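could you look at this predicted model? Sequence included:
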Amino acid sequence: MATEGQPPKPIVFTTHARKRMRERGAREEDVREAIRVGQREPAQRGLVLYRLNLEFNREWDGRYYAVQQIAPVVSEEQNRIVVITVYTFYFQEGGRQ
């Protein structure tokens, strides 16, 4: 997240995060958007989790879902944001805000 008047920090992905994104159906651009505009929550060990609900309206793993929630867990370092892992949740209607 950028502070006012400063450019945003670069976002880098761990190998583990990229693997989880592939397994869980998360796109890199959606993870980046979740970090930019998603709801920020504290996570374990001083990490931060962001949540963002996105319109999905397609099948995932053989079932139709209206909403995909992207939830990256990040380490907010001084000069960059490191994506540690990415969770995804799928909802048939609405979704948790």
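Great, that's in hand.

only C-alpha atoms for contact and neighbour calcs from this point on.
Noted.

which residue ranges of this structure form strands?
11-13, 39-42, 48-60, 63-76, 81-91 (DSSP state E).

for stretch 63-76, which positions count as buried?
65, 66, 67, 68, 69, 70, 71, 72, 73, 74, 75, 76 (16 or more other Cα atoms under 10 Å).

this is the comparison structure:
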Amino acid sequence: MSVRLHPHAQTRLLERGATEEEVIATVESGTPFAAQFGRSGFRRNFPFNAEWQGKVYAMKKVEAIAIKENEDWLVITVIAKLF
């Protein structure tokens, strides 16, 4: 199984403060959930302990919304939540 990122997801990485490595780890070992339109979602928490947009956060939750293509996953968007 491989994990690829759609160009839309690549753009969202920078905007939302996630890394490609975090997204791949989320798909490979995160908690799966059902997403809209028959898509699959995956979520995973990561230690953050850093500043983002002027505020310090301890944790980051990464959510990847993906579609299955044969045996591979294509991530179409990424959401990062800091807390």
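Received it, and whenever you're ready, just let me know what you need. What you are looking at is a predicted structure, and each value in this text was computed from that prediction instead of being measured.

any chance you could compute the TM-score here?
Here the superposed chains carry a TM-score of 0.96, computed using TM-score structural alignment, normalised by the length of the second structure; 83 aligned residues with a Cα RMSD of 0.7 Å.

nearest to residue 21 of the first structure, out of the strands of the first structure?
Taking Cα to Cα as the criterion, strand 81-91 is the member of the strands of the first structure that comes nearest to residue 21 of the first structure, at 6.0 Å.

grab the nearest non-local neighbour of the aligned residue in the first structure for residue 61 of the second structure.
Correspondence of residue 61 of the second structure to the first structure, assessed by TM-score structural alignment: residue 69. Spatially, and ignoring its direct neighbours in sequence, residue 69 of the first structure is nearest to residue 53 (4.3 Å; Cα to Cα, 6 or more residues apart in numbering).

aligned partner of residue 15 of the second structure in the first structure?
Match for residue 15 of the second structure (TM-score structural alignment): residue 23.

ok, now residue 38 of the second structure?
Per TM-score structural alignment, residue 38 of the second structure is aligned with residue 46.

quick one, what contacts the match of residue 61 of the second structure?
51, 52, 53, 54, 88, 89, 90, 91, 95 (Cα atoms under 8 Å, 6 or more residues apart in numbering).
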